[in-house]
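>>> quick check, what structure comes out for this input:
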Amino acid sequence: MNTFVLFSLEHLVAIAVLFICLLILFMVRNVLARPFNHTLLFERLFALSLLAMEISYHLVLILEGIWSLSESLPLHLCSISLFCSCFLLWTGSKRLYDFIFFAGMGGALQAVLTPSIIVNFPDFKFIQFFYVHIGIILTAFYILWVKSYQPTFKSVIKTMVVLNIIFPFIFVLNILIQGNYMFLREKPINGSLLDFLGPFPWYIVSLEIVAFSIFVVVWLIFRKWKTPPKVF
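Now for the predicted structure:
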């Protein structure tokens, strides 16, 4: 079987694609920010592509006969962030952006660096995994650099509150359907940051502290971000 190997050539290429895309986005941010550009069309097409990849993934699982309630529901943090990203890109509403910028980007970045997958390139599930996770990160930075969003400390608090509202529901659901959504019952199979945070259930408490700390650091880095004057 073509099994995924952490930091294999295929994995390193996927990581490189992420950082190349971020570099390109940063370089063209002023061009995209111009009001006469057709950015709305681009945003909606990108949102549709993310949604199409997610739907296609579930169709593939169904066709392969491996879709299940315990493993296939879109209830992982990145799945929720994906739908929020699609809504944000399609509507332009920034109400969900705090969640995407902190929780979504943080979760997606960890997923890209330490993927919880077993298949390797060119399997469609490998391509879909990296496409949607890179897409979440690009959406977060697109709104930051092109739409001139600036995160606040209040954004950090709001994101932590939302996460702690979601966690209990997911935890109970995991028990009912024998799932492991948001990795609240056991750690990812390929290793992750959770491996350094203690055994179950203490790693969940540790994760709260680590997540808050990372969110604060991200806020400190980007809170004073100033985009150059727009060129008309």
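>>> contacts, neighbours, all on C-alpha from now
Will do.
>>> OK, contacts around residue 194?
Residue 194 makes contact with 187-188, 203, 207, according to Cα atoms under 8 Å, 6 or more residues apart in numbering.
>>> any idea how far residue 62 is from it?
Between residue 194 and residue 62 the distance is 30 Å, computed by Cα to Cα, to the nearest Å.
>>> residue contacts, the residue nearest the centre of the chain?
Most central in the chain under Cα atoms, centre = their mean is residue 108, positioned 3.2 Å from the mean C-alpha point. Residue 108 is in contact with 78, 133-134, 136-137, counting by Cα under 8 Å, 6+ apart.
>>> what about it, which helix or strand?
helix 105-113 (DSSP states H and E).
>>> at which residues are the helices of this protein located?
Along the chain, counting by DSSP state H, helices occupy 9-27, 29-33, 39-63, 69-72, 77-91, 97-99, 105-113, 124-145, 153-177, 202-222.
>>> ok, and the most crowded of the contacts of residue 108?
residue 136 (30 neighbours; other Cα atoms under 10 Å).
>>> which residues touch that residue?
Applying Cα under 8 Å, 6+ apart, we find residue 136 in contact with 78, 81-82, 85, 100, 104-105, 108.
>>> how many other residues sit next to residue 82?
Neighbour tally, residue 82, other Cα under 10 Å: 26.
>>> distance of the closest residue to it other than its chain neighbours relative to residue 64?
The shortest distance from residue 82 to any non-neighbouring residue, by Cα to Cα, 6 or more residues apart in numbering, is to residue 136 (6.1 Å). Using Cα to Cα, residue 136 is found at 26 Å from residue 64.
>>> here is a second sequence; please produce its structure as well for comparison:
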Amino acid sequence: MSDFFTFTENPDNTFTVFGWNHIIPLLAIIVGVYLIYHYRYELRNYKYERRVRYGIAIFAILLEVSFQLWQMFHGQWDFADSLPLHLCRLTSYLGIYIMFSKNTKVFEIAYFWSLAGVVSILFPDILHGADRYRYYHFMMSHILFFYMYMYLLFVLDFRLTFKSFKKSFITLFVLAVGIIIPINNIFNMNYMYLLEPGDTPFTIFEGHGYLLYVIGCIGLTMVVITLWYLPIHFYNRYRKE
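As a prediction, this is how the structure comes out:
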């Protein structure tokens, strides 16, 4: 237990892709989303619904605070890296804000970015195994922010349209091209993995020059976001029946 909060991973217990420490978080996403959908009416009409919603958001805040403190304790905290310019962190922060404010306009934009949580679980950029704090923070924080958007969609019954999708698509494109890419190249950062791929699917675009790498990354992200609109299209049709 004394090594649980250690910054470095345990070489004898590292993360294994599609091992048990990978399958369990994936199952947690499936089961959690099912339960949120199945009990959506009960939650919506629960007299303490606001407490439930606030509780989820506060838990997400505590996870983020614990991570920042963990980095500080090990002398690894960096102001630039703590900025919410990675897509997952940005989407998580926006999700927390929406859970408190019920701001549907922000939800319209941020919802289509929420799939980043699932993608990050599918292709986790960590080596820490289940005997380290970082493993639990990474998995829980990504799963939780995905839960938040499912809660907003199903329990609060927030509506999304093709116009919402276009807003989200354009906003992310402008953010990536107008802000993230210049910051990455000026300050040698790697927000949204638009400078180098790390352990992400963006590795398929490596070795063809930076311009093609960026085009490939943005293109793949936009394709994924477009595919993420399809369930909304069919869900809207289901609600009309």
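>>> what residues are up against the aligned residue in the first structure for residue 64 of the second structure?
Under the alignment defined by TM-score structural alignment, residue 64 of the second structure corresponds to residue 54 in the first structure. Residue 54 of the first structure sits next to 128, 132 when contact means Cα under 8 Å, 6+ apart.
>>> can you tell me which of the helices of the first structure is most buried?
Burial of the helices of the first structure is given as mean neighbour count (mean count of other Cα atoms under 10 Å); helix 97-99 ranks first at a mean of 24.
>>> that helix vs the second structure, average distance?
Compared with the second structure after fitting, helix 97-99 of the first structure has a mean deviation of 1.9 Å; criterion: mean Cα distance after the TM-score superposition for the first structure.
>>> give me the contact list for that helix.
With Cα under 8 Å, 6+ apart, helix 97-99 of the first structure has contacts from 81, 85, 88, 140, 151, 155-156, 158-159, 162.
>>> distance to residue 112 of the first structure for the residues you listed - can I get that in TSV?
As requested, those are exported to TSV (distance: Cα to Cα, whole Å):
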residue	distance to residue 112 of the first structure
81	14
85	17
88	21
140	15
151	23
155	24
156	22
158	25
159	21
162	23
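>>> in TSV, list the contacts of residue 136 of the first structure along with distance to residue 44 of the first structure.
Shown next, in TSV, are the contacts of residue 136 of the first structure (distance: Cα to Cα, whole Å):
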residue	distance to residue 44 of the first structure
78	19
81	16
82	14
85	11
100	17
104	19
105	19
108	21
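>>> hmm, back to that, the inter-axis angle of the helix holding residue 108 of the first structure versus helix 202-222?
110 degrees (axes from the mean of the first three to the mean of the last three Cα atoms, to 10 degrees).
>>> starting at the chain centroid, how far to helix 105-113 of the first structure?
Here helix 105-113 of the first structure is found 6 Å from its chain centre; the criterion is Cα atoms, centre = their mean, to the nearest Å.
>>> and for stretch 76-92 of the second structure?
Counting by Cα atoms, centre = their mean, stretch 76-92 of the second structure comes out at 12 Å from the chain centroid.
>>> endpoint to endpoint, it covers what distance?
22 Å.
>>> residue 135 of the second structure corresponds to which position in the first structure?
Per TM-score structural alignment, residue 135 of the second structure is aligned with residue 126.
>>> any idea what residue 18 of the second structure aligns with in the first structure?
By TM-score structural alignment, residue 18 of the second structure lines up with residue 7.
>>> got it, and residue 37 of the second structure?
Aligning on TM-score structural alignment places residue 37 of the second structure opposite residue 26 in the first structure.
>>> may I ask you to confirm that that match is in contact with residue 145?
Yes: under the criterion of Cα atoms under 8 Å, residue 26 of the first structure makes contact with residue 145 at 7.0 Å.
>>> any idea what residue 115 of the first structure aligns with in the second structure?
Match for residue 115 of the first structure (TM-score structural alignment): residue 124.
>>> with residue 220 of the first structure instead?
Using TM-score structural alignment, residue 220 of the first structure lines up with residue 230 in the second structure.
>>> same check on residue 139 of the first structure?
With TM-score structural alignment as the criterion, residue 139 of the first structure matches residue 148.
>>> now swap in residue 180 of the first structure and tell me
Using TM-score structural alignment as the criterion, residue 180 of the first structure maps onto residue 190 of the second structure.
>>> from residue 175 of the second structure, how far out is its match?
From residue 190 of the second structure to residue 175 of the second structure the distance is 14 Å (Cα to Cα).
>>> which one in the first structure is aligned with residue 86 of the second structure?
Per TM-score structural alignment, residue 86 of the second structure is aligned with residue 76.
>>> nearest residue to that match other than its sequence neighbours?
That would be residue 182: by Cα to Cα, 6+ apart, it lies 4.6 Å from residue 76 of the first structure.
>>> check the separation of the first and last residues in stretch 24-32 of the first structure.
The straight-line separation of the ends of stretch 24-32 of the first structure (Cα to Cα) is 11 Å.
>>> and if you look at stretch 123-141 of the second structure?
End-to-end distance (Cα to Cα), stretch 123-141 of the second structure: 15 Å.
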